[in-house]
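Novice: Okay, sequence plus prediction incoming.
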Amino acid sequence: MSELASESTAQRESTGESTGESTGESTGESTARRAFVPWLREHSELGVSALLLATGVLVLADVLTAPRSGNASDPLGPNAVPFLLGGLLLLLAVLLTLDVLRGGHGEAEAGEDIDLAVPADKRTVLILAGVIVATAALIPLLGWPIAGTVLFWGATYALGSRAFPRDLLIAAGVSLATWLVFDALLGVDLPGGPLMGLI
C-alpha cells in the first residue's frame, strides 16, 4: 500500500510540474504580449517608416522592371529620377527607424485648437464632395472657366459664406484668371468651353 501511495504522489507531482510549466509558458507569452502593445504605441512612428520602406521598394521595383530606352542625347535615361527617389525613400525609412528606436518622437502641434469630442460636420463634407464631383463632370462640357466658378463658389458656400453676388463674382474672376494663366501663359491645355469663341 505504501508503494502505491508513493507512486500516485509521484505521478501527481510530475503532472503538477508539467501543468505548472505549461501555465508558466502561457503566462509568459501573455505578459510579453501585454508588454509589446504599449511598446508599439510608444513607437507608433515606425508605421511611417514601414510606409516609406514599402513605397521605396515599390518605386525601385517599378524602375528595375521598366523597359530601358537607349538615347544618346540623354545618358541618364528616364529611370534616373525614380531610381534616386526610391533610394532616398529607403534611406529615410532607415534613418527614421533608427531615430525612433533611439527614443526620438514627433512633437505634437501646439497651435491646433481641435476638440476631438465634437463629431465631424458631415453636411459640409458632403457638399464639398458634391461640388468636386460636379466640377469634374462640368469641365469637359462647359470648360474650366464655368466649372471652376462652380468649384470656387460651391466651396465658399459649403464653408459657410452666404454673400451670393460677391462670392460668385470672385469665383468667376479667379476661375477665369487661372484659365488664362495656365492656358495662355503656361501652355497647359485647359478646355475653355463657350469662352473659347469669345477670347
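Specialist: Structure received. What you see is a predicted model; the values in this text were computed from it and never measured. Numbers count the residues shown, from 1 in each chain.
Novice: make it CA atoms for all contacts and neighbour counts henceforth
Specialist: Will do.
Novice: what residues are up against the residue nearest the centre of the chain?
Specialist: For the chain, the residue sitting closest to the mean C-alpha position, by Cα atoms, centre = their mean, is L51 at 8.8 Å. Residues counted as contacts of L51 (Cα atoms under 8 Å, 6 or more residues apart in numbering): none.
Novice: again, 10 Å this time
Specialist: V57, L89, L90, A93 (Cα atoms under 10 Å, 6 or more residues apart in numbering).
Novice: Return the member of those residues nearest to A129.
Specialist: Using Cα to Cα, L89 comes nearest to A129 of the contacts of L51, at 32.0 Å.
Novice: I'd say that closest one and L52 touch.
Specialist: Yes - between L89 and L52 there is a contact at 5.7 Å, judged by Cα atoms under 10 Å.
Novice: another structure for you, compare them:
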Amino acid sequence: MTVWLRERSELGVSALLLLVGLVVVVDSLLGSVAATSSDPLGPHAVPLLVGALLVLLAVLLARDVLSGGHGEAEGGEDVDLTVPADKRTVLLLAGVLVATAAAIPVLGWPLAGTGLFWGATYALGSRSVPRDPLIAAGVSLTTWILFDTLLGVDLPGGPLMGVFG
C-alpha cells in the first residue's frame, strides 16, 4: 500500500486541489451577499467558477494519475542541484523586504521602494553605485505614480507627498 501511494504521490496534490475547490464553492454559495439588479450574477460568480474549475482540475489530475500518468522529476536545466543554496543572498533579500515593510509607513512608497529595488539589486550582486540607485528611484517613483493615478491605489507618499501629490 505504501509503495502504491508513493508511486502516485500526485494524488496528494489532487486531494489538496479538491479540498480548496470545495471550500471555495461552499463559501461562495453560502455567502450572504445577494445579487443586485445591476449585477445579476452577484459577487459570488467568479469564486464559484474558480472553485468549480479547481474541482474539475482535481478530478482530471486524479484520473490521469490513476491511469498511469505522472509528473517528471525536476531536471534542473541549467541549475546545478548539487550546489547548496546561497544563504547570504536569501538573507539579504529577506532583510530588504522586512526593512521595506517597516519603512513604507514612515518614508512612503517612493523612498522605501527605492530602498527595496536598490537593496535587491545589491543582494543579487550588482554594485553599480551611480546607476542602480537612479534606476531604483525611477522604478519606485513610476510605480507610485501609476498605481496612484491609473489604478487608484493610494500608496503612501511620505515626505514626497507634498512634492508630487
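Specialist: Structure received. Being a predicted model, the structure only gives us computed values, none of them experimental.
Novice: Looking at the contacts of L51 of structure 1, spot the one nearest A163 of structure 1.
Specialist: Of all the contacts of L51 of structure 1, L89 has the smallest distance to A163 of structure 1: 46.3 Å, by Cα to Cα.
Novice: in structure 1, what residues pair with stretch 39-58 of structure 2?
Specialist: Aligned by TM-score structural alignment, stretch 39-58 of structure 2 corresponds to residues 74-93 of structure 1.
Novice: Drop anything exposed from the contacts of L51 of structure 1.
Specialist: Burial by neighbour count, 16 or more other Cα atoms under 10 Å: within these this picks out V57, L89, L90, A93.
Novice: Secondary structure added to these, as a markdown table?
Specialist: Putting the buried ones among the contacts of L51 of structure 1 into a markdown table (DSSP: H, G, I helix; E, B strand; the rest coil) gives the following:
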| residue | secondary structure |
| --- | --- |
| V57 | helix |
| L89 | helix |
| L90 | helix |
| A93 | helix |
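Novice: Which parts of structure 2 are helices?
Specialist: 2-7, 10-29, 45-66, 87-107, 109-123, 131-146, 161-164 (DSSP state H).
Novice: on contacts alone, who are the packing partners of the fourth one?
Specialist: Helices and strands touching helix 87-107 of structure 2, as assessed by 3 or more Cα pairs under 10 Å, 6 or more residues apart in numbering; DSSP states H and E, comprise helix 109-123.
Novice: cool, and the third one?
Specialist: With contacts defined as 3+ Cα pairs under 10 Å, 6+ apart, the secondary structure elements packing on helix 45-66 of structure 2 are helix 10-29.
Novice: Report the aligned residue range of structure 1 for the helix it packs on.
Specialist: Counting by TM-score structural alignment, helix 10-29 of structure 2 corresponds to 45-64 in structure 1.
Novice: Determine how far that stretch lies from the middle of the whole chain.
Specialist: Relative to the chain's own centre, stretch 45-64 of structure 1 is displaced by 13 Å; criterion: Cα atoms, centre = their mean, to the nearest Å.
Novice: Give the buried residues for that stretch.
Specialist: Quick answer for stretch 45-64 of structure 1 (16+ other Cα under 10 Å): 45-46, 49-50, 52-57, 59-60, 63.
Novice: Stretch 128-143 of structure 1 too?
Specialist: Result for stretch 128-143 of structure 1 [16+ other Cα under 10 Å]: buried residues L128, G130, V131, I132, T135, L138, I139, L142, G143.
Novice: before we move on, the earlier item: farthest-apart pair in the buried ones among the contacts of L51 of structure 1, please.
Specialist: V57 and A93 (10.7 Å).
Novice: what is in contact with the two at once?
Specialist: Going by Cα under 10 Å, 6+ apart, residues that sit against V57 of structure 1 and also against A93 are L51, G87.
Novice: closest to S37 of structure 2 out of the helices of structure 2?
Specialist: For S37 of structure 2, the closest of the helices of structure 2 is helix 45-66, at 14.6 Å, according to Cα to Cα.
Novice: in the superposition, what's the average offset of the closest one relative to structure 1?
Specialist: Mean deviation of helix 45-66 of structure 2 relative to structure 1 after superposition (mean Cα distance after the TM-score superposition for structure 1): 0.8 Å.
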